Structure formats: structure tokens, C-alpha cells
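In: Dropping the sequence and predicted coords here.
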Amino acid sequence: MMNKIKKEFEDGMKLIWKKVDPKDLKPGDHIYAYRLYGSYSHHGIYAEDGYVIHFTRTEGKEAILPRSRVEPETVPACPECGYQKNTGGGVIKTCLDCFRRARKTLHSIHYFMYGAPQLGFLLKNSGTCNTLSCTRSPQEVVKAANELLKSDDFGEYDLTGNNCEHFATYCKTGVRASVQTAFYDACLMKHKEPKNHS
């Protein structure tokens, strides 16, 4: 029993610290990069040859924080993939650097873990893992992501109901899920609960 608990704890700790060398990525990997000082993570599916398919804010929807007033309306297109920030959204395909860049910082890439042990899930449940099983082969995952890219039919971006983690999890499992937003929703509900003054 103690060995099982120890192994689950060690697996959970791997989730917290595991960074990925971009050279080790394989098509179909669900990856993420932290944003805003680690308060949330951005998710996508690694396609191949240094490209990621991911879901971004669609027009008219707010991100976690509104765009800065000093940020220009448009920025130059990326010389690698042609992506131009602030020019639309939805399901997009960009180079790995555009996927992991926030402002001028290139953030580390992490693997998203499926079938996480319950203890690991509880230790770091902020968009790093879930307990779902991945039911699709890497080829099926990339195919699902490419089909959604071609049709651009994943719906309107919604921070808590239809975000980048929902997209990546759907490509991997066929289920729309975001433990990151479920975790934050649970925290918000806990703070909103009326205090019992018995």
C-alpha cells in the first residue's frame, strides 16, 4: 500500500516539474505552456515538423485579462509560420514558438498527462493532467485536429465552456473537458458559499 502511494506521489511530482525538449515532441502529443506567471496554461496538439494546432480566442470574446491598451492592434507576421497575433482566432496552426510565446517570452513546453493517478491529479490539478484515458492513436489525434482546423468548427471560444484545453482533450479522447477551468470554478464556488453562522 505504501509503495502504491509513493509511486502516485512521484508520478504527481513529475507532472509539476516535467519540461519537454521540443526535439522530443511526437505528432499527436497534447502539450501546454504556462501563461500569466503560471496562473493558467495554453494547450494544443503537436502536429509535426515544429507546428501546433490549437484553439484561440475568437473575435468578441474576452481572454483571462483584457488586452493591454499599449499592445498594438496588429504585430508583424511570424517569419516562420505567417501567424499574426490579434488578427482573429479559432482553430489555428502555428509554429511551436508562436504557440509558446506570451508577449516576448518563450515559455517551456510540458506534456499533458492522461490517465493520471488520483493523487497526482489532486496535487497539481491546474490544467496539467486528467484522469481520462486517451482512446485515440497519435494519427487519429492529428487527424481530428486537422479536420477541426480545416472546418474551423469548434465553436466560439468561451473561457470556461469551450477553451484550448477543451479542444486538445477532445482531439485526444473525443470528450470536451477542461480540468483547469473545472478546478477554478470549484475554487470560485467555494469562496462564494455562504458562511454558516450557527
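Out: Good, I have the coordinates.
In: For the rest of this, base every contact and every neighbour count on C-alpha atoms.
Out: OK.
In: Could you pull out the strands in this structure for me?
Out: Counting by DSSP state E, the chain has strands at residues 30-35, 40-48, 51-56, 90-95, 101-102, 105-106, 110-111.
In: also this one, for the comparison:
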Amino acid sequence: MIHGSGIYIGDEKVIHFNGGGGQKTGTQTFLDKITNRLVLKHGGNHKQPCPKCGDQSNLEGVISSCLDCFLAGGNMCIYLFEYSVSPAVFLSKPRRGTCTTAPSDPCDVVFYRAKILLLLNGFGAYHVLENNCEDFAIYCKTSLLVGKNDVLGRGGQAHVVSVVGFISQLFNPILSKAFSLTADVGVKKDAMKVPVERLVARSKKT
């Protein structure tokens, strides 16, 4: 099953962060090209534009889709991402990208962040490793960013698919899980809470 992350806001609508179908090939990394071949675009399964969402095939940044488009017509499954898990539970998970040790904020705060980022398209440029849909969803839920710039490396979650993480998964599952935990936004010492207004202001300047 294909996997993506977003914020479900009710009324069968999901706010999520999309790389966009119009991205120039020359600006893509090697992993971007592989990902674009393997992963269906949200709503890309429709032969005709979705009657609810329209044609979103070339949209990029923060967008709102109906649940059917977000799930690519059944090619993706719904999984509830877990927050506030203990390190022991985190390490026991068979799959990466299903939980974090960081706590979630209340729903109204989460929805507010997601809607502001949608309105102002304020999450910056998509990057498969440093700024992707999972980073967006985790930021909306926690307001945590990693590093000083408040722009790239936001959540650190996607770094677990780096070359080091891939090799460790192949040759040493225990090392792989330990590597995943060190990349979790809930344990990183340089993670800080950043108000959405400040994030949007910084994103517009870059």
C-alpha cells in the first residue's frame, strides 16, 4: 500500500503537503525521481478531474483534497499516526513512520495551524527528504521544528530513509530502529516549538 500523511479536518477533507506534478525534472533529486515513479499523486487515479477537488495534478505545496483523492481511490490505506509513545513502544513498531514520542496539541490548535498553512501556502518548498508530507503533518500536530532555520529539516522524520537508514535496515534491524529513534522529533534536542505565524513569515522570505 502507498503511504502519505495529512491532517483530516472533517467533512471528508484532508489538508496535506504535495510535491506537485509540475515539478521540473532538473530540480528533482535522485530519490524524488524514484518516488514519483513509485508513488501515485493524490487524486492521480482519476481519469477525469474529481468533481469535489477539480484537477489537482499540477498543484504543489499545501492543498486540500477530498478523502477519496487523498487515498488515491483506495491505493492508500488509513492509519492513525500515534503521538506521545514511549521510546520502548517506538522501537517495538515493525514499521517506521507510524508514531513519534512527541505529544500532540489539541485538535482545534492542530486544525488552526493546518488551515493557516493552507490559506497562505506557508510550508515552503517540498523536498522528499527534508520537507515532506510527514514533516507537515507532524508540525501541524506538535508545532515542533528542528534546527535554527525553521525551514528545512523540519521534523527529521524523513531522514530515516536516508542511505544510512536504508543500509542499517538491510543489515542490522536493531541498528535501524535505534537510528529511527535518534531522528524522531520528540527526542531531538534541537527541536523547538515554532508558532505558525512565525513559520509562514520565514517561509515567505526564503
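Out: Done, it's in. Remember, it's a predicted structure, so these values are computed and weren't measured experimentally.
In: Fetch the TM-score of the aligned pair.
Out: In this superposition the chains share a TM-score of 0.64, using TM-score structural alignment, normalised by the length of structure 1; 147 aligned residues with a CA RMSD of 2.8 Å.
In: re earlier: mind checking the strands of structure 1 for the one nearest to Leu132 of structure 1?
Out: Smallest distance to Leu132 of structure 1 across these (CA to CA): 13.0 Å, for strand 30-35.
In: what angle separates the closest one from strand 51-56?
Out: Following axes from the mean of the first three to the mean of the last three CA atoms, to 10 degrees, one obtains 60 degrees for the angle between strand 30-35 of structure 1 and strand 51-56.
In: list the helices and strands strand 30-35 of structure 1 packs on?
Out: Contacts defined by 3 or more CA pairs under 8 Å, 6 or more residues apart in numbering; DSSP states H and E place strand 30-35 of structure 1 against strand 40-48, strand 110-111, helix 164-173.
In: Pull out the buried residues from that strand.
Out: Using 16 or more other CA atoms under 10 Å as the test for burial, strand 30-35 of structure 1 gives His30, Ile31, Tyr32, Ala33, Tyr34, Arg35.
In: Roughly how far does Ala178 of structure 2 sit from Gly165 of structure 2?
Out: According to CA to CA, to the nearest Å, Ala178 of structure 2 and Gly165 of structure 2 sit 10 Å apart.
In: Work out which residue lies at the spatial centre of structure 2.
Out: Note on structure 2: the residue nearest the mean C-alpha position is Glu134, at 1.6 Å, using CA atoms, centre = their mean.
In: so what corresponds to that residue in structure 1?
Out: Alignment note: Glu134 of structure 2 maps to Glu165 in structure 1; criterion TM-score structural alignment.
In: does its match really touch Ala33, like I thought?
Out: No: using CA atoms under 8 Å, Glu165 of structure 1 is not in contact with Ala33; the gap is 11.3 Å.
In: Tell me where the longest helix sits in structure 1.
Out: Counting residues, the longest helix in structure 1 under DSSP state H turns out to be helix 2-17.
In: Check which residues of that helix are buried.
Out: Residues of helix 2-17 of structure 1 classed as buried: Glu8, Phe9, Asp11, Gly12, Leu15, Ile16 (neighbour count, 16+ other CA under 10 Å).
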